[in-house]
Every structure is written in structure tokens, then in C-alpha cells.
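Engineer: I would like the atomic coordinates for the input below:
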Amino acid sequence: MDVGVEHVRYELLAEVGQGSHGRVYRARRLGGDQRLLAVKKFNVPADASANGIPAFMIREVALLRKMKYFNHPNIVQLLDASVVPVDRSLDLTLVLEYIDQDLSTFLSKAPASGLSRDRIKDVMLQLLQGLDFLHTNMVLHRDLKPENILVSSQGEVKIADFGLARMYTFNIALTPGVVTLWYRAPEVLLNSVYMSSVDMWSAGCIFAELFLLRPLFQAYTEVQQLQKIFEVLGLPSEEDWPPDSPISYSVSWGPTVPCTKLLHNLGPDESDLLAKCLAFRPSGRISAAKALAHPFFTRH
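Structural biologist: Predicted coordinates:
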């Protein structure tokens, strides 16, 4: 498969992660600057490769190629991609810029007193710039969580892992099982139609986590997750419930009165931005572009 990128020669140093479809390694470029790289290796078994490369792999490569063309500072950069037949299976390799920690690791190292307001503002600004770029280019990430956001030692924030991302057009059929549960928007939990606003819900959950140093909504089933959300936000009105959801509205879902404040100890600007990211109705949720112009970022 010609992926239109230079071929990078590298040496694998250590395995740093493993997913359901492949492994991630730290590697070093051979020759030149010998800089560190991230190498993702996927193996497509013979029975699957008979039908070609799985769609999610093609999607990740295609989206990263599109992103590479623009070279956005808040999107992880693809340096190389190749597919090699091995016996009767296929090996797909992606070579990406290397960043040694994700946001989850970064938060685990934060002082007990929490991150400074300026640090939180800087992380969110970069995250939203990356999201605004994706949404402007009609890309939904669909799996935004601290593990998929990289933070370099220089404080650069980059969105990574496009395995679940989709290019979207109007009326596209989108799969419901996306976004890790704790960061999943209500419309996804309710099997309703969704668009780029799902990423803004996830960004809101991450915004809260930067203050709390723990996830805002933690549950282990989809029903529990909805209940956790309603405990904090209050139960929406029946008019706001998605009409296409197979799950029916019931007053037993949670309290009808929301918490007076989503989080304590937040100033008015932070509280307002958080509430706008975590609006129950997708149409009422703030966009990345509007969030970047919010007083939380613009007011000195």
C-alpha cells in the first residue's frame, strides 16, 4: 500500500503499550538525528486479511495522512506507514512522532494541591485547538480520553489514536459503541444520532478532571453512567430527551434538580465553560471554535 510518506528506518527499543489490535513500541530513528519515534504494529490474521485490511486500520492511516498534510501542532504526526504480507497475514506499521507520556500519566504526577489555573488553561487551549482543527476538517475523534491525549516534556498537547475517528457527512450511520464509558456523551449512551458535539462532551469531562485529578463520571455500565451524569447535571426535561432513542424517558433516572455547581472552587468563567461543554442537548453544547473564544481563555 503506497501511503505517500517517506520510509523511515528505525530500531525498536521497548514495547510501551498493547491494545486489542496491536502493539506500540518506542523506537529510535537510524541515521540523522536518531530521534525517538513511536511505532504502532498491527497484525491482520489470515482469516481477516482475506477480506483486505480492516476498515478501522485504513481509517486511521487515511486520517493521519490527511492530518500530516496540515502538520497541526496539536495533532500527533504520522511519519511513515507500510503494509507487508507475512505468511498469509498482513502487518501494518505506523511510525509516529514520539511523546513519552499521556495526559493520564501527566495527571498522576500532579501535586496533591492540583494543577495551577494557568496550566489547566494551557492544556485545554491546546486540546480545543486540536479539536477545532479536526472538526473544521469534518473529522470526529470519537474516543477522546486522557490516554489518547499526549503531553510532551515541553508542555505540548497532541491528540492521538485515530482508530475510532470518522470523517463525517450529514446523515452518516455512526456506530454506538464509541468513546470510553467515562467520557461518553449522553446521546451515545442513549443510542441517539451524534455529531462533533460528542468530542466536546469528552473535552468537558477532561476539563473537570484537570481540576479534580480524577474522572468526573465513573461507572461500569451504560445505565450507571447515565445515572452518574444525571446525579450531577440533574435529569433533563422530557422535551430534551432524544426522540430517536430506544431508551424511554423516566423520572426515576435521577434527581430533577441539578447540583448548584458542577464543581466547587471554580471561578465563574471555568464554571460557565464547563457547563457549556457538558450541556445535555448536543445542539446546546458549545463548539470547539466558540470555546476558544470563551472568557476563560480571553479574560486576563
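Engineer: from now on I want contacts and neighbour counts done on CA atoms only, so please keep to that.
Structural biologist: Will do.
Engineer: what sits against residue 272?
Structural biologist: Shown in contact with residue 272 (Cα atoms under 8 Å, 6 or more residues apart in numbering): no residues.
Engineer: what about it, which helix or strand?
Structural biologist: Per DSSP states H and E, residue 272 falls inside helix 268-277.
Engineer: following that helix, which helix or strand comes up?
Structural biologist: helix 288-292.
Engineer: show me what that following helix is packed against.
Structural biologist: On a contact count with 3 or more Cα pairs under 8 Å, 6 or more residues apart in numbering; DSSP states H and E, helix 288-292 meets helix 117-136.
Engineer: same for the host helix or strand of residue 230, what does it pack against?
Structural biologist: If you go by DSSP H and E, residue 230 is part of helix 222-233. Under the contact criterion of 3+ Cα pairs under 8 Å, 6+ apart, helix 222-233 touches helix 186-189.
Engineer: what's the helix it packs on packed up against?
Structural biologist: helix 222-233.
Engineer: buried stuff in the helix it packs on?
Structural biologist: Across helix 222-233, burial judged by 16 or more other Cα atoms under 10 Å covers 222, 225, 226, 227, 228, 229, 230, 231, 232, 233.
Engineer: now the angle from the helix holding residue 272 to helix 117-136?
Structural biologist: Between helix 268-277 and helix 117-136, the angle comes out at 30 degrees (axes from the mean of the first three to the mean of the last three Cα atoms, to 10 degrees).
Engineer: got the buried residues for helix 268-277?
Structural biologist: Within helix 268-277, the residues scored as buried using 16+ other Cα under 10 Å are 270, 271, 272, 273, 274, 275, 276, 277.
Engineer: one more, please, to line up against the first structure:
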Amino acid sequence: MQPSLKTTLSLAATLAIGTAAHAVEFRSSDVHNSDDYPTVAAVRHMSELLAKASSGKHKIKVFNKGALGSEKETIDQVKIGALDLTRVNISPMNSICAKTQVPTMPFLFRSVEHMRKALDGPAGEEILKSCEDQGFIGLAFYDSGARSIYGNKPVKTVADAKGMKIRVQQSDLWVALVSAMGANATPMPIGEVYTGLKTKLIDAAENNIPSYDGFKHFEAVKYYSRTEHSMAPEMLLMSKTVWDKLPKAEQDMIRAAAKESVAFQRRKWDEQEAKSLAIVKAGGAEIVEVDKASFQGVMSPVYSKFMTTDDLKRLVKTIQDTK
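Structural biologist: Model prediction:
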């Protein structure tokens, strides 16, 4: 069971955790443009909690707008300890720690409530912990909403996706997921998507409503087809190299502040989704309802290809059985 912030504060007081040589301003990365984007705001909130718990000794400075590189680049930096923390979508971690593939699987979660309960439980903790061997401390899962396809035409059934060039994250699993729809998966960094859509290099992309709004993709393509094919979460990761140099009491403070930032992020996320939906509709976007079953019906090859071990299959079942 994770320590609460209150417990950790008491622990900090009793142990007088001035054992680290000096105060640290940890650096954390995020690719989102808005300073108020839920994940950016959540890590800043975590910094406030950490500063309070450490009597002002430690805090976190968030570099968003991709200032420190793409998600893949910041993952590489965190692994070697050149960067302290990064907030990334779970997908770039799929090839690094296998268990992170599980929450990425298509149509795994029945609802937002189901996703939150499953990731807050033992399955979520197991997935976060599974990255330690690869040099990452998984601190928390943040919401990333339901991902859907948006492009230059409505996609109401899986047949409509056939032959479309759809941007995906740089992940084998995402390539397989979109390919299963009969589309041409086109991996590219998020920063290149707007131009790709504008110049018709790609026909479509897939993401959540706040990203469709925040990256201004709704200005380039007007049809947002609610496939809701994945609720792949975000991950907040810390460098194990940096973590291992900290006293246990300070590690507990960081972990507790990260866990407490999750509720904050979820509130911000729910608010942002409603706000972004209103913005894209006002900007001329059309929200298209789809035949979701037609998309679900073609996804079994994705499970066969990636859920290949008993361990992964067990995790899928644990999540599906979460009530």
C-alpha cells in the first residue's frame, strides 16, 4: 500500500530528512503546448505537494511544449539519468517494458470508471513496477481519455478506414492496431501531425478530444469519429538512476505526491474534455458516432500478436474482471 502524503509528512518530520546534500529542483518534461493542460498542471501540482512535504527543499520544474524533446527522446534521457522525470503516453514504453502493452490494448476498458479502478488496483501497480528493471520508476498513471480517429472524412464503420493513411504513435502495437482496421499506419511524432494533416501527407490521426483541440488539429481536419478504440493512459516516470540516490524517506515523499496528483489530474481532465469538445464544435468540427462493434470485431489479431505470454494474458483478464 502506498504511503499517504500525511503519513509521509510525519515521517519526514520525525526523520529530519535533510540527509540529501542539497535542495533539488527536479526537471520534468511534457510535449503538450498548453501550460494548463491536465498533465502539465498535475506535475506542477505534484511539485507544490513535494515542496510542502520537504519544507521547500525539493520541487519540480515542468518543461512542456516539447522543450526537452519528443516523448521518445525524453524517455531515453530519463533512462540514463540526464532528465529526472517525464510524462509520456504509455505507448512509447510498450517496446521497453512488455506489461505496459496491456492498458494500450484496443477496447480493453469498458468505461472511464473501469479504466480508473483497474489502474488504481493491483494490476496498475504491477505494470508501473515492471519498468524498474529497465531504469524507470513508474510513479503514476494519468488519464488520457478515449482515443478516436479524426480526419478528412467521417469514419463510421471499420470499412471506412480502409486505405486511409492514419498517423499513429511510434509503437509497433499502434501500427498493428490501425493496420487491423485496414488502414495504412503512419508513425510520426506529435509535433509533425498538424503539418501532415494540412499538407495531406496523412489523411487522419487518432487521439483524444483535448489533443485534437490543444494541437489545433481540428483546424486541419473536421471529422472526429468516436471510435474510442483505446483508453491508453499516460505514465509519469522517474529516472531510477536519480531515484536510487535519494534517501528512502524522500522517495516516499515523491511517490506520495505523485499518487495525490492523480485525483487532481483526473478533475482537470474531465473539465478539459468538456471545454475542448465545446471549442472544436465551435471551430466547425463534426463529432461522428460510429458502429463500434465493427471495429471491435477486427481486433483479435492484435491480441494474438502482443498478448503472447501467460503473464500478459493474466493481466488482461485481471483488468477485464475488475468490477
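Engineer: superpose the two chains and report the TM-score.
Structural biologist: For these two chains in superposition, a TM-score of 0.26 is obtained (TM-score structural alignment, normalised by the length of the first structure); 151 aligned residues with a Cα RMSD of 7.1 Å.
Engineer: and the closest residue in space to residue 235 of the second structure that isn't next to it in sequence, how far is that from residue 166 of the second structure?
Structural biologist: Closest residue to residue 235 of the second structure apart from its sequence neighbours, by Cα to Cα, 6 or more residues apart in numbering: residue 141 at 4.8 Å. To residue 166 of the second structure, residue 141 of the second structure is 26 Å away according to Cα to Cα, to the nearest Å.
Engineer: which one of those two has more residues nearby?
Structural biologist: Shown here are residue 141 of the second structure and residue 166; by other Cα atoms under 10 Å, residue 141 has more neighbours (28 against 24).
Engineer: secondary structure element holding the more buried one?
Structural biologist: strand 136-142.
Engineer: what lies in contact with that strand?
Structural biologist: Taking Cα under 8 Å, 6+ apart as the rule, strand 136-142 of the second structure contacts 39, 78-79, 119, 128-129, 131-132, 233-240, 243, 255, 258-259, 262, 265-266.
Engineer: and with 6 Å instead?
Structural biologist: 128, 233, 234, 235, 236, 237, 238, 239, 240 (Cα atoms under 6 Å, 6 or more residues apart in numbering).
Engineer: helices or strands up against the helix or strand containing the fourth one?
Structural biologist: The reference is to residue 235 of the second structure. Assessed by DSSP H and E, residue 235 of the second structure sits inside strand 234-239. Under the contact criterion of 3 or more Cα pairs under 6 Å, 6 or more residues apart in numbering; DSSP states H and E, strand 234-239 of the second structure touches strand 85-89, strand 136-142.
Engineer: make TSV from these and add distance to residue 25 of the second structure to it.
Structural biologist: Formatted as TSV, these follow (distance: least, Cα to Cα, whole Å):
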stretch	distance to residue 25 of the second structure
strand 85-89	11
strand 136-142	17
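Engineer: quick one: closest of those strands to residue 5 of the second structure.
Structural biologist: strand 136-142 (14.0 Å; Cα to Cα).
Engineer: beyond the closest one, next helix or strand please.
Structural biologist: Counting by DSSP H and E, what follows strand 136-142 of the second structure is strand 147-151.
Engineer: picking that back up, as a markdown table, the buried residues of helix 222-233 of the first structure with distance to residue 94 of the first structure would be great.
Structural biologist: A markdown table is the format used below for the buried residues of helix 222-233 of the first structure (distance: Cα to Cα, whole Å):
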| residue | distance to residue 94 of the first structure |
| --- | --- |
| 222 | 33 |
| 225 | 34 |
| 226 | 36 |
| 227 | 39 |
| 228 | 38 |
| 229 | 37 |
| 230 | 40 |
| 231 | 42 |
| 232 | 40 |
| 233 | 41 |
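Engineer: what's the closest of those to residue 18 of the first structure?
Structural biologist: For those, the nearest to residue 18 of the first structure is residue 222 (24.9 Å; Cα to Cα).
Engineer: not counting sequence-adjacent ones, nearest residue to that closest one?
Structural biologist: residue 189 is the one closest to residue 222 of the first structure (Cα to Cα, 6+ apart), at 6.2 Å.
Engineer: ok, residue 151 of the first structure next?
Structural biologist: Using Cα to Cα, 6+ apart, the closest residue to residue 151 of the first structure is residue 157 (4.7 Å).
Engineer: count the neighbours of the one you found for me.
Structural biologist: Residue neighbour count, defined by other Cα under 10 Å, stands at 27 for residue 157 of the first structure.
Engineer: tell me how far it lies from residue 43 of the first structure.
Structural biologist: The gap separating residue 157 of the first structure from residue 43 of the first structure is 29 Å, by Cα to Cα.
Engineer: all set now, cheers.
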